[in-house]
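here you go, sequence then predicted model.
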Amino acid sequence: MAQRAATIVGGGIGGLAAAIALHRRGWRVEVLERAPEFTEIGAGISLWPNALRALEVLGLDRTVRALGAVEATGGVRDRRGRWLSRTDNAELARRFGHPLVVLHRADLLRALTEALPADSLRPASEVSAVRDDDHGPVVEHPGGESRPDLVVGADGLRSAVRGALWPDAAGPRYAGYSAWRMVTEPLAAPPSEGAATWGRGERFGYTALPGGRMYCFATASLPAGAEVASGTSQHGELLRRFGDWPEPIPTLLASVPPDAVLRHDLYDLPPLPSFVRGRVALLGDAAHAMTPNLGQGACQALEDAVTLAHCLDGTPDVPAALRSYDLLRRPRTRAISRRSARLGAVGQLAWPPAVLLRDAAARLVPERAALRSMTAVLGWTAPGDQVPAAGTAATDA
C-alpha cells in the first residue's frame, strides 16, 4: 500500500497525538497550527488513567509521567475546609493501572512535538478553507493547498473545519460560569494533598506540580463575558472572592504572580450527529468540547487520537474507517460530556439549602463507591488491547 497522507488542522494535544499515532503507522503527516509556535501557556493539566493508557499506546507514558507529579491523596472540601470526600491515588492506580498525573501543559506539548519529525510541524499556518469533494479533501493554508487522503479537524471549540463542513451544527453553549487558572511560584512547603473546595456558586481547587509549584483553578457563576470591576486585575478579583477561604487557598493566591492568571468563560458543544464527513474527521474539542469538571477534555482527545489511528490501520477505505471511529467515539464522549456538565451544575449550586444537601450527600458516599462510579470513564481500554478493562462501556452513569 502506498504511503498515505494526513493533514491535521490544529496543533494542540489531540492534533499532535493523532499525528504521532498516524506517523507511527507509516502515514505522512503535516500539522497545521495557526499560532506562530507549538506551545501552551500558563496552566496545568490532569492526566487520568485512561489518558495515560492512550499515551502508552503512543509510547509516551513514561516520558510524560516523568514530567509530572503524583499526589498521594486528593478530594473535595466544603467552604469551611472540612473534607466531603477523599481519593487515594494508590487505590486509583491499583484499580485502573495508572495514577492521576498532573503536569504543565507546555511540558506535555513539548513531549508531543518532540515525538514528530520537525518538518511535519507547520506553525503560522492558519487554514482558510476546507472542502471534501469527489476527488478527496482539500485544505487551503498559507503554504498553498494540501490534498491528503485524510483531514483531521483538531482545531478546538471554534473549529474552522467544523464550521466549513458542519455549517448547520449548533455553536458552543455557555456553561454558566467562568474559570481562572494559574500556577504558583515554588513553595517551601507545598500542600501534601490536592483538593477542590466547594462554596456557593464558587469553587477553588489546587493540585501539585513538579518543583514545589501548585496548579490552581477557580470558578464562579457569572454572565458570559462579565468583566471585573474597573481598576481590578484578575488576580485582585480572585483575592476578593477567595482570599478569606480556608488555608492553603490564601497562601496559594499570595504565591501566584499577579500577571499569571488566565480567565476563560467555559463552554461545551451540543452533540453532533456525526464526527465524520467523507474523509474528514473531527477530534477533541472540535468534536465534543466539554466542561473541565471531570478533567477529561484532553484525556478524551488522546483517546480519540489512538482510536482514530487504530480504525485506519490496515484498510484502504478511509470513509469506512472513519465511520468505525465515529461509532466508537461519539456515544462515549457524549456520555462523559453530559456527566461533566451535571457535576459542574452540582459544584456551582448557590442556594443555601441545596448546598447543605449537596455537601451532606457527598459525605455519605464511600471512597470505594466513588471510584467504582468512575469505572466507565477511567477504565477505558485502547482498541486492540487483548484484555479489556471492566466497565468500559460508554454508559451515561
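Happy to help now that I have it. Numbers count the residues shown, from 1 in each chain.

rest of the way, CA atoms for contacts and neighbours
OK.

now for the closest residue to residue 245 other than its chain neighbours: which residues touch it?
Of all residues not flanking residue 245 in the chain, residue 79 sits nearest, at 7.0 Å (C-alpha to C-alpha, 6 or more residues apart in numbering). Counting by C-alpha atoms under 8 Å, 6 or more residues apart in numbering, residue 79 makes contact with 197-199, 245-246.

one more: residue 127?
Per C-alpha under 8 Å, 6+ apart, neighbours of residue 127: 9, 32, 34, 139-142, 160.

go on, residue 180?
217-219, 261-264.

tell me the SS of it?
For residue 180, the assignment made with DSSP: H, G, I helix; E, B strand; the rest coil gives strand.

contacts only, for the residue nearest to it when sequence neighbours are not counted.
Leaving aside its sequence neighbours, residue 180 sits nearest to residue 263 (C-alpha to C-alpha, 6+ apart; 4.3 Å). If you count contacts by C-alpha under 8 Å, 6+ apart, residue 263 has them with 178-181, 234.

in a markdown table: those residues, plus distance to residue 315.
Shown next, in a markdown table, are the contacts of residue 263 (distance: C-alpha to C-alpha, whole Å):
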| residue | distance to residue 315 |
| --- | --- |
| 178 | 44 |
| 179 | 43 |
| 180 | 44 |
| 181 | 43 |
| 234 | 51 |
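
structure two is appended below for comparative analysis:
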Amino acid sequence: MSSGTNGTALVAGAGVGGLATAIGLRRAGWTVRLLERRTAPEHYGTAFAIHPTAQAALDRLGLGDALRARAVPYRHARIRRPDGRVLAALPLERVERKAGRPELLISRPHLLDALLAELDRLGGADVAYGRPLTDPSTDPRAAAANLVVGADGINSTVRTAHFGSRSGVRAIGTVAWIGIADFETGVYGETWGDGRFFGMTPVEPGRTNWYAAVPEATTAGEVRAAFAGWHDPVPRVLAETDPASWIRYEMRHLHPALPAFTAGGRIALVGDAAHAMTPNLGQGACTALLDAEALTRAVAARGGPAGLPAALRAYDAERRRSAQRVALASRTLHRFVTGRRPALRDALAGLLPG
C-alpha cells in the first residue's frame, strides 16, 4: 500500500468514481488500495459531459486544470424531430449564465488518464488489476481496511454484501449504441423519434460523439436502417463510423432506490454502485465525481478512523437524495423520449426552457 497517516482504505473499482475517491483520500493522508476486475486501466468509451458542479468538485480534487486542458465547451444544442424540425433548445446557455462556466465534454480515456496521473502525482495507490473484490464480507483485504468504498459499478459486490439484493439491476428494454465519428457535424443535441432517439455532441477537434437508442436493433445494419430516413447528418454519421468501434449496451438502472449509501460506520458506495441510472441526462460521471469528492471531503474533515461514522453520515446526508433525484429524473426522461405518442411529446418538448 501507499504511505498514509490517517487510516487505510480499500476502494473496489478503478473507474471514474473509484479513482476520484482514491485521489481525495490520498490528499487527506490516507493509505489507499484499489481493486479492479479489469486487467488494465480502461481506455475505451466516448464522451463524458461534465456539468459545472462536477467541474467544481474536480477543482477541489486538484484536477480542474487537467480537465480543461482536454475538454471542449458544450454551448449550443437542439432537440429535433426526425425530419430536422427544431422542437427546443437544450438549456446550455442558461446553465453557463448561472454557473459562470459552460458545460464541458471530455473523452472518457482522457478523463481516466488525468485521474491516474493525479493519483500518481500524489504518491499513488496500490492498484491491483485483475483482483476484484468478489466477496467483501469475507475477503481479508476488506477486513483489514478502516474504510471500504464500493465504486464497483452497477453490479457492485460491495452493495450486495452490505445492503442486500432488494435494490438490484433492472433492464428497461432499450439497447444503446455509442461511437465517435471522425468529423465534426456542427449539429448537436438529440433527435427524438418513435420509440428511439439519436444524439450528437462535440468531443474533441475533428470528431463527434454520437449515441443511439433503438429498442429492437441487434446489429449495426439494423441501427443504420432504423435511422435511414432521418435528417442530415444522422445517416452519414452511422455510415462513416466503423461498426467495429461501436459500443453496444443494454440500458439498466438500480431500482428501488437504496435507503442509505453507507453501512456499519465503515462502508460507503459511490457512483453506479449507489445509484446507477439511465444515460438520458448524461449525469453518470458527474454524480460519481460529486459522490467521491463529498465522501473524501467528509472523511478529511473528521480526521482518522475514529471520525468515520460521523463522516459517512455527513456524506449520506449530502449526496443520497440529490443523486437519487437525478436518477429518477433521468429514468423519467427516458420514458418521455421513447414514448409512442410523438405528437404529445413534441408539444411538451416545445415547452422546455432554453
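Arrived safely, thanks for sending. Note that this is a predicted model, so its numbers are computed, not measured.

quick one: buried ones out of the contacts of residue 180 of structure 1?
217-219, 261-263 (16 or more other C-alpha atoms under 10 Å).

scan the contacts of residue 127 of structure 1 and report the most crowded one.
Within those, neighbour counts (other C-alpha atoms under 10 Å) peak at residue 9, which reaches 30 neighbours.

isn't it right up against residue 151?
Yes - applying C-alpha atoms under 8 Å, one finds residue 9 of structure 1 in contact with residue 151, separated by 7.4 Å.

list the contacts for the nearest residue to residue 138 of structure 1 once chain neighbours are set aside?
Leaving out its chain neighbours, the residue that sits closest to residue 138 of structure 1 by C-alpha to C-alpha, 6+ apart is residue 147, at 4.8 Å. Taking C-alpha under 8 Å, 6+ apart as the criterion, residue 147 of structure 1 is in contact with 136-139.

residue 103 of structure 1 too?
Contacts for residue 103 of structure 1 (C-alpha under 8 Å, 6+ apart) come out as 44-46, 67-69, 209-210.

map it across to structure 2 for me.
Matched to structure 2 by TM-score structural alignment, residue 103 of structure 1 sits across from residue 106.

quick one: what helix or strand has its match in it?
strand 103-107 (DSSP states H and E).

how much does that strand stray from structure 1?
By mean C-alpha distance after the TM-score superposition for structure 1, the fitted strand 103-107 of structure 2 averages 1.4 Å away from its aligned residues in structure 1.

let's have the contacts of residue 79 of structure 1 in JSON lines, adding distance to residue 307 of structure 1, neighbour count and secondary structure.
Output for these, formatted as JSON lines (distance: C-alpha to C-alpha, whole Å; neighbours: other C-alpha atoms under 10 Å; DSSP: H, G, I helix; E, B strand; the rest coil):
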{"residue": "197", "distance to residue 307 of structure 1": "35", "neighbour count": "25", "secondary structure": "strand"}
{"residue": "198", "distance to residue 307 of structure 1": "35", "neighbour count": "27", "secondary structure": "strand"}
{"residue": "199", "distance to residue 307 of structure 1": "38", "neighbour count": "24", "secondary structure": "coil"}
{"residue": "245", "distance to residue 307 of structure 1": "43", "neighbour count": "16", "secondary structure": "coil"}
{"residue": "246", "distance to residue 307 of structure 1": "43", "neighbour count": "16", "secondary structure": "coil"}
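
okay, those in TSV with distance to residue 84 of structure 1 next?
TSV is the format used below for the contacts of residue 79 of structure 1 (distance: C-alpha to C-alpha, whole Å):
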residue	distance to residue 84 of structure 1
197	9
198	9
199	12
245	16
246	14
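
in structure 2, which of these still touch?
Here is what carries over to structure 2 from those, by both residues aligned by TM-score structural alignment, their matches' C-alpha atoms under 8 Å: 197-199, 245-246.

what count of nearby residues applies to the counterpart of residue 47 of structure 2 in structure 1?
In structure 1, the residue matched to residue 47 of structure 2 (TM-score structural alignment) is residue 44. Taking other C-alpha under 10 Å as the neighbour definition, residue 44 of structure 1 ends up with a count of 25.

would you agree residue 44 of structure 1 is in contact with residue 102?
Yes - with contact defined as C-alpha under 8 Å, residue 44 of structure 1 and residue 102 form a contacting pair (6.8 Å).

so which residues of the stretch 51-200 of structure 1 form helices?
Using DSSP state H, counting those that start in this stretch, the helices assigned to the stretch 51-200 of structure 1 run over residues 61-67, 89-96, 105-114, 160-165.

could you export those helices as CSV, including distance to residue 352 of structure 1?
CSV is the format used below for the helices of the stretch 51-200 of structure 1 (distance: least, C-alpha to C-alpha, whole Å):
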stretch, distance to residue 352 of structure 1
helix 61-67, 41
helix 89-96, 32
helix 105-114, 36
helix 160-165, 41
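
strands of the stretch 51-200 of structure 1, start to end?
Remark: strands assigned in the stretch 51-200 of structure 1 by DSSP state E, counting those that start in this stretch are 73-77, 83-88, 101-104, 121-122, 129-133, 136-141, 144-146, 150-153, 173-183, 195-198.
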